[in-house]
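Asker: Prediction below, plus the sequence it came from.
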Amino acid sequence: MTTTAEQAAWFADTFGRLVTNVERVLLGKSHVIRLAFVALISEGHLLIEDYPGTGKTSLARAMAQSVRGTNSRIQFTPDLLPGDITGVSIYDQRAREFEFHRGPVFANIVLADEINRASPKTQAALLEVMEESRVTVDGESHPVPRPFMVIATQNPIEQAGTYRLPEAQLDRFIMKTTIGYPDHASTMRILGDAAIRAHDTEVPEIVTAEVVAEMAGLARGVHVDVSINDYVSRLIDATRGAEEVRLGVSVRGGLALVRCARALAAANGRHYVVPDDIKQLADPVLAHRLVLDAEAEFDGVSASSVIAQVVLETPPPSERQSG
C-alpha cells in the first residue's frame, strides 16, 4: 500500500512528539534520537560506540517508555553465557516437564551494554535473535515482542579484554552512531537537575506498540523512485571501488539505506524519498559496513571519511524516472 501525503503528515507529527519526549532525558541530542527512532521504525538495530556516561541507558529507557514498551539492560562480561541472554529451560518436578524461563532479550528495547566484552559465542546468541526475532531452545521457538530493537554499545577507549565484533556481525546493525557529550547549555541544565537521578526520570507515554507497528507499515509504503535506487546502487558500487577499502558495502547495506530513507522521508512529512534523505543517512548506515585496507587505517583514514568522499563524488539524480 502506497503512503499518502496525509498519512505522511500524521507520521511526521507523531515522530516529532516521540523525539521531543525523549529529548527531555537526552538534552540537546535530537539528531541521535531521530536516528534511533528511524532505526526502530525501520525494524532494525542500533550500534552506539561512545564513551561512558553519555546517556545510552537513558536513551533506551526513554524510548521504551515513549512507546509503552518494556526495556531491559544486559551488561556484557567475559563470563556471560548465551542462556543468560535468551533464557533457559528448567525441569519442573511437579509438572514433570521442562519450563522455559525467558531471558532479558524478551523486551521491546534491549540495551546490550559493552557488547564487545562478551565471548563470540554469547555475541552470536544475541545477533541470532536480532536476525530471527525469536529464540529457539530445545527445539521450541519463542518469538520476542514487537516492536523489538537492540541498542548495543561499545567503548572506544578500552580494548583490553574485549572481543571485536566481526564485520559480518556488524553488518546486522542497521545503523552505527555516537551520542557524544552535551553542549554547554545542555550541560548546565543537567547540572541544575543534579539532585534527580537519571534512572528516576520517567517520560510520559506518547504512543502504543501498535502505533509503532502502524508507522513501520506506513514507512514501507513510502515511494522510492527508480532514480533513487540507481543512486543507492552507484553509491555502494563506489565504496567497493575506493582504493582505501578492502571490502565495500553489500547489497544488505543498500537495502538498509533504502529502508531507513523511507522512514526518514515520512518523519520529514513526505510520502516519497529524495536524494538528501540518502545523503543524510549514508554515514550512519554504511560506514560501519566497510572494511578498510590495513595501510589506509595506519594512515588514519576512517570509514566515515571514505563515505563522505563517495557521497561527494557520486552525483545524485536530477530528475525522476518513474511516477
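Answerer: Arrived safely.

Asker: From now on I want contacts and neighbour counts done on CA atoms only, so please keep to that.
Answerer: Will do.

Asker: what's His142 in contact with, if anything?
Answerer: For His142, the contact set (CA atoms under 8 Å, 6 or more residues apart in numbering) comprises 134-136.

Asker: Put the buried members of those residues into a PyMOL selection.
Answerer: Restricted to buried positions by 16 or more other CA atoms under 10 Å, the PyMOL selection for the contacts of His142 reads:
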select buried, resi 134+135
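
Asker: Name the nearest of the contacts of His142 relative to Leu290.
Answerer: Nearest to Leu290 among these is Arg134, at 28.1 Å by CA to CA.

Asker: Can you name the residues that contact the residue nearest the centre of the chain?
Answerer: By CA atoms, centre = their mean, the chain has its centre lying nearest to Leu46, at 2.1 Å. Leu46 sits next to 36, 39, 149-152, 173-177 when contact means CA under 8 Å, 6+ apart.

Asker: Put together a markdown table for the contacts of His142, with distance to Gly217 and secondary structure on each row.
Answerer: Formatted as a markdown table, the contacts of His142 follow (distance: CA to CA, whole Å; DSSP: H, G, I helix; E, B strand; the rest coil):
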| residue | distance to Gly217 | secondary structure |
| --- | --- | --- |
| Arg134 | 20 | strand |
| Val135 | 24 | strand |
| Thr136 | 27 | strand |
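
Asker: Just the buried residues of stretch 179-189, please?
Answerer: 179, 181-182.

Asker: How about stretch 205-223?
Answerer: Residues 205-209, 212-213, 215-223 are the ones in stretch 205-223 that count as buried (16+ other CA under 10 Å).

Asker: ok, structure two:
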Amino acid sequence: MQYTNDKAAVDALHQFYKDIKNEIGKVVIGQDEAVKSVLISILSNGHCLLVGVPGLAKTLLVQTVADVLDLNFNRIQFTPDLMPGDIIGSEILGEDRNFKFIKGPVFSNIVLADEINRTPPKTQAALLEAMQEKSVTAAGHKHILPKPFFVLATQNPIEQEGTYPLPEAQLDRFMFNVLLTYPTFQEELTIVKNSTGNNPVTLKKLINAEQIEYFQQLIRTIPVTDNVLEYAVKLTGKTRPGTPLATPEINQYVNWGAGPRASQFLILGAKCHAAISGKYSPDIEDVQAVAEAILRHRIVRNYRAEAEGLSIEKIIKNLL
C-alpha cells in the first residue's frame, strides 16, 4: 500500500472505515457502537469482549466483520468440558514414529471465543498466552500465530447458570468490553423483515490482512499532544482507590482500579478513534469516546456500590 504521506493514509483509513461500516450494516442492524468498538480494537491490534444476552447478534457481528475484512475466521464454542488442547492443538504420533503438532482453531486471523465464560479457568488460560504473546506453546515448542490475530469473545451476563467469571488477568487482556443492548422497535422491525425473507446478502471483501497490518502501524505513528497523554494517564489514575488522584467516590465505592494497560489502550484507542473520524491527531474527546469500554472491566466495585445500585458506567461517567 503506497500513500504519498501519513495524512493521505489517514484519509484512506477514514474512507475504508465508512465503507466497512456500511457493508456490515447490510447484515447487522443497529449495534453501531459495538461495530465501531470491534473495528477500533482490530485496527489498534487489541482484543474485544462482547457482553449481552443471547440473540443480540454477537456471533453474527463477528462473522460479518471477518467476511468484510477478508480474514481467516474460526469459531470455538466454549463448553464446560473443553480442554486447552481443543483450542491450541496437540501433538500426535505420526506414521514415521515422530510426534507432529496438529494446529488447533486458534491458528486463525479472527478467533471467535463464543460464550467464553462457560469454560473452566484452565481452558480460559490457554487463550491468555495466545492473546498476549501472539503465540502458543505446545510440548515445549513455540508456535507463532498468523498476523493479524484477534480474539473476539462473547459472554452472556454472569447471572446465567453454569458460568465461570473471567479472572481479572484475563479480562485485562481485552482492550474493550462492549455491552450489546436490545434493538429499538424500528431496528427490530428491520431485523425481522430482513431475516425472515428470501433475500440473501452478499458482502464485498473490502480490506485484507496486509492492509490491516499497514493501518495498525499507521495508527501507532499518529502524534499525540502532551495534554491528551496526561489526561489519559490521570483518568486511569483516578480509578485507583487510596492513591493521590483518587476521587472521594472512588475511595468510597471501588475495591480495585485500572492498571497501566488501561492508559496504553486509552491512547491507542483515541488515536484510532481520531483517524476513523478523519482527524490527524487525537484530542480529549477521543479519549472520552473510548474510555467507558476500556475502563468498564478494569474497575472492581465494592459491596457498598452494589448495595446502593451504583453501576460501573455511572462511576466512569462521574470521572469523565
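Answerer: Yes, it's here. Since we're looking at a predicted model, the values are computed, not measured.

Asker: Quick check: TM-score for this pair?
Answerer: Comparison of the two superposed chains (TM-score structural alignment, normalised by the length of structure 2) gives a TM-score of 0.92, and 307 aligned residues with a CA RMSD of 1.7 Å.

Asker: circling back: what's the farthest-apart pair in the buried residues of stretch 205-223 of structure 1?
Answerer: It's Glu205 and His223 that sit farthest apart of these, by CA to CA, at 29.9 Å.

Asker: Leu319 of structure 2 -> structure 1?
Answerer: Aligned counterpart of Leu319 of structure 2 in structure 1: Val310 (TM-score structural alignment).

Asker: cool, and Asp11 of structure 2?
Answerer: Under the alignment (TM-score structural alignment), Asp11 of structure 2 pairs with Ala9 in structure 1.

Asker: Determine the longest helix present in structure 2.
Answerer: The helix that spans the most residues within structure 2, counting by DSSP state H, is helix 6-25.

Asker: And Cys260 of structure 1, what's its match in structure 2?
Answerer: Match for Cys260 of structure 1 (TM-score structural alignment): Gly269.

Asker: Need the three-state assignment for that match.
Answerer: Secondary structure state of Gly269 of structure 2, per DSSP: H, G, I helix; E, B strand; the rest coil, is helix.

Asker: residue contacts, it?
Answerer: Shown in contact with Gly269 of structure 2 (CA under 8 Å, 6+ apart): 40-41, 44, 286-287, 290.

Asker: what do you get if the cut-off is 7 Å, keeping everything else the same?
Answerer: Taking CA atoms under 7 Å, 6 or more residues apart in numbering, we find Gly269 of structure 2 in contact with 40, 44, 290.

Asker: Mind filtering these down to those shared with structure 1?
Answerer: Shared contacts between this structure and structure 1 among the contacts of Gly269 of structure 2 (both residues aligned by TM-score structural alignment, their matches' CA atoms under 7 Å) comprise 40, 44.

Asker: can you redo the contacts of Gly269 of structure 2 as CSV with neighbour count and distance to Asn74 of structure 2?
Answerer: Listed next are the contacts of Gly269 of structure 2 as CSV, based on neighbours: other CA atoms under 10 Å; distance: CA to CA, whole Å:
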residue, neighbour count, distance to Asn74 of structure 2
Ile40, 26, 20
Ser44, 25, 20
Val290, 22, 27
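
Asker: Closest one of the contacts of Gly269 of structure 2 to Val201 of structure 2?
Answerer: Of all these, Ile40 has the smallest distance to Val201 of structure 2: 24.5 Å, by CA to CA.

Asker: That closest one and Pro105 of structure 2: what is the separation?
Answerer: According to CA to CA, to the nearest Å, Ile40 of structure 2 stands 24 Å off from Pro105 of structure 2.

Asker: Dump the contacts of His142 of structure 1 to JSON lines, plus distance to Pro52 of structure 1.
Answerer: As requested, the contacts of His142 of structure 1 are exported to JSON lines (distance: CA to CA, whole Å):
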{"residue": "Arg134", "distance to Pro52 of structure 1": "30"}
{"residue": "Val135", "distance to Pro52 of structure 1": "30"}
{"residue": "Thr136", "distance to Pro52 of structure 1": "33"}
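
Asker: counterpart of Val19 of structure 1 in structure 2?
Answerer: In structure 2, Val19 of structure 1 lands on Lys21 (TM-score structural alignment).

Asker: Sorry, wrong one. I was asking about Leu59 of structure 1.
Answerer: By TM-score structural alignment, Leu59 of structure 1 lines up with Leu61.

Asker: mean shift between the helix or strand where that match lies and structure 1?
Answerer: Secondary-structure assignment from DSSP states H and E places Leu61 of structure 2 in helix 58-68. Compared with structure 1 after fitting, helix 58-68 of structure 2 has a mean deviation of 1.1 Å; criterion: mean CA distance after the TM-score superposition for structure 1.

Asker: Where in structure 1 does whatever helix or strand comes next after that helix fall?
Answerer: With elements assigned by DSSP H and E, the helix or strand that comes after helix 58-68 of structure 2 is strand 73-77. Taken onto structure 1 by TM-score structural alignment, strand 73-77 of structure 2 occupies residues 71-75 there.
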